[in-house]
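Participant: below is the sequence, then the predicted model.
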Amino acid sequence: MNLYTRTGDKGQTSLIGGRVSKDDIRVEAYGTIDELNSFVGIAAAEAAKHEPLRDMAELLIRIQHELFDCGSDLAYARPGAPLKVTAEASARLEAEIDRASGQAPEITRFILPGGSALSAQLHVCRTICRRAERRVVTLAAEHPVNPETLTYLNRLSDYFFAAARAANALLGESDIEYERSAEVFRKREKE
């Protein structure tokens, strides 16, 4: 099988249901998710090097599969196509956010990306995820999209933030507080 098809040489690409320009907002949206998936792969490989983070590495690989589902849902150019991203995926992320948040010290100030290499990589994932979310919002203003994809991406960026902080804590690294930050996060009352 040849990897090159020559069908995109003039700036067009195929979607499920038609051809569009390679700079079409739909291609931009799922292309940004593909970019995010690559960075998640880097973070998963880094997490797998550390015994206390092996569970995180496995979760990151599951997230990669779910990102493929997001891209697949966005690649459909016609309504009524079968969708893969469901509310259950976002609910699982919420549980993982709670778990990761419980592994890190309470936060009171804004923090800078960094500490450990893995934490910095997860912050890169967070920012790319936010960009992917913005691209999907733009797409949704013009075309129908699976609303669960937007919910999932919103939760996922929160997960990356919580995971970055948990990675630092589990590796014995401190978060780097933004030095000019006031105390902006309030302690939550016990329910």
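Facilitator: Done, it's in.
Participant: please count neighbours and contacts with C-alpha atoms only from this point.
Facilitator: OK.
Participant: any chance you could list what contacts the strand or helix carrying residue 28?
Facilitator: According to DSSP states H and E, residue 28 maps onto helix 25-47. For helix 25-47, contacts defined as CA atoms under 8 Å, 6 or more residues apart in numbering pick out 22, 53-54, 56-58, 60-61, 63-64, 67-68, 70-72, 74-75, 118, 121-122, 124-125, 128-129, 131-133, 135-136, 138-139.
Participant: next up, a structure to set beside the first:
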Amino acid sequence: MNLAGNSTWQISCGDGGTYALFVRDALGISGPAADAIPPLTPPVPRRKAAVSPPELAQDWGRWWRECTASGPGREPLGLPEGLRAAYREWGAFTSPESSRRRDDVRRGFDDTIREVVRDLEQELGRQPVFRLEVLQAPVQGQFWLRLGDAKVFASEELLLSRHLAAPLDAVIRGLLH
């Protein structure tokens, strides 16, 4: 991936609001924004005893949009005690298997990016010029969501897949300078 300041291409990767998705799954939050994104994998244990304010379901969508817009965002008021500790213990980031999977995702994603850029370079006769931000989270299935002109949300499963090339190519073509 090329570095900022180059006159070619730049793709950055970041967290797609995984903690907000964890809270959604742990508390069983439902609503248009919450239901539009698949559940996390590995599955999050449901915290049936946890009591959360009713407005949390409505606030959740705003919170997740903040997380995907500019980083973690401010947590909604009234989150039940112990969610942060449960998130740390969840295992999606702490097990050796999950660490290997993240490494595989990075390698596979990097290979696909380079292939798409190489094909565009051959077609254009020059290096493509664009910037793209990819937010990722370990949600179930091969999932892709356009969040803005130059920002997408993708599942780790899709980032590992050969099926990534088509949506990635389409987005990049729309960003070419």
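Facilitator: Nice, thanks for sending it over. Only a predicted model underlies this, so the values are computations on that prediction, with no experimental measurement involved.
Participant: would you pull the TM-score for this pair?
Facilitator: Once superposed, the chains reach a TM-score of 0.31 (TM-score structural alignment, normalised by the length of the second structure), with 98 aligned residues with a CA RMSD of 5.5 Å.
Participant: circling back: which PyMOL command selects the buried ones in the contacts of helix 25-47 of the first structure?
Facilitator: To isolate the buried ones among those in PyMOL, judged by 16 or more other CA atoms under 10 Å, type:
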select buried, resi 22+53+54+56+57+60+61+63+64+67+68+70+71+72+74+75+118+121+122+124+125+128+129+131+132+133+135+136+139
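Participant: ranges for the helices of the first structure?
Facilitator: Using DSSP state H, the helices of the first structure run over 25-47, 54-74, 87-102, 117-142, 147-170.
Participant: now distance to residue 176 of the first structure too, for those helices, in CSV please.
Facilitator: What follows is the helices of the first structure, written out as CSV (distance: least, CA to CA, whole Å):
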stretch, distance to residue 176 of the first structure
helix 25-47, 19
helix 54-74, 21
helix 87-102, 16
helix 117-142, 11
helix 147-170, 10
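Participant: isn't residue 89 of the first structure right next to residue 152, touching?
Facilitator: Yes. Contact criterion CA atoms under 8 Å: residue 89 of the first structure and residue 152 qualify, at 6.9 Å.
Participant: who's more crowded, those two?
Facilitator: The residue with more neighbours, out of residue 89 of the first structure and residue 152, is residue 152; 25 against 18, by other CA atoms under 10 Å.
Participant: neighbours of the nearest residue to the more buried one once chain neighbours are set aside, how many?
Facilitator: In this structure, residue 152 of the first structure finds its nearest non-sequential neighbour in residue 90, 5.0 Å apart by CA to CA, 6 or more residues apart in numbering. Counted with other CA under 10 Å, residues neighbouring residue 90 of the first structure total 20.
Participant: what's the first helix or strand after the longest helix that the second structure contains?
Facilitator: Ranked by residue count and defined by DSSP H, the top helix of the second structure is helix 96-124. For helix 96-124 of the second structure, the following helix or strand on the C-terminal side (DSSP H and E) is strand 130-137.
Participant: and that following strand with helix 96-124, angle?
Facilitator: 160 degrees (axes from the mean of the first three to the mean of the last three CA atoms, to 10 degrees).
Participant: what is strand 130-137 of the second structure packed up against?
Facilitator: Strand 130-137 of the second structure sits against strand 9-15, strand 151-155, helix 165-175, with contacts defined as 3 or more CA pairs under 8 Å, 6 or more residues apart in numbering; DSSP states H and E.
Participant: now do 10 Å
Facilitator: Helices and strands touching strand 130-137 of the second structure, by 3 or more CA pairs under 10 Å, 6 or more residues apart in numbering; DSSP states H and E, are strand 9-15, helix 18-27, helix 56-70, strand 144-148, strand 151-155, helix 156-160, helix 165-175.
Participant: report the angle between that strand and strand 151-155.
Facilitator: Between strand 130-137 of the second structure and strand 151-155, the angle comes out at 40 degrees (the same axes, to 10 degrees).
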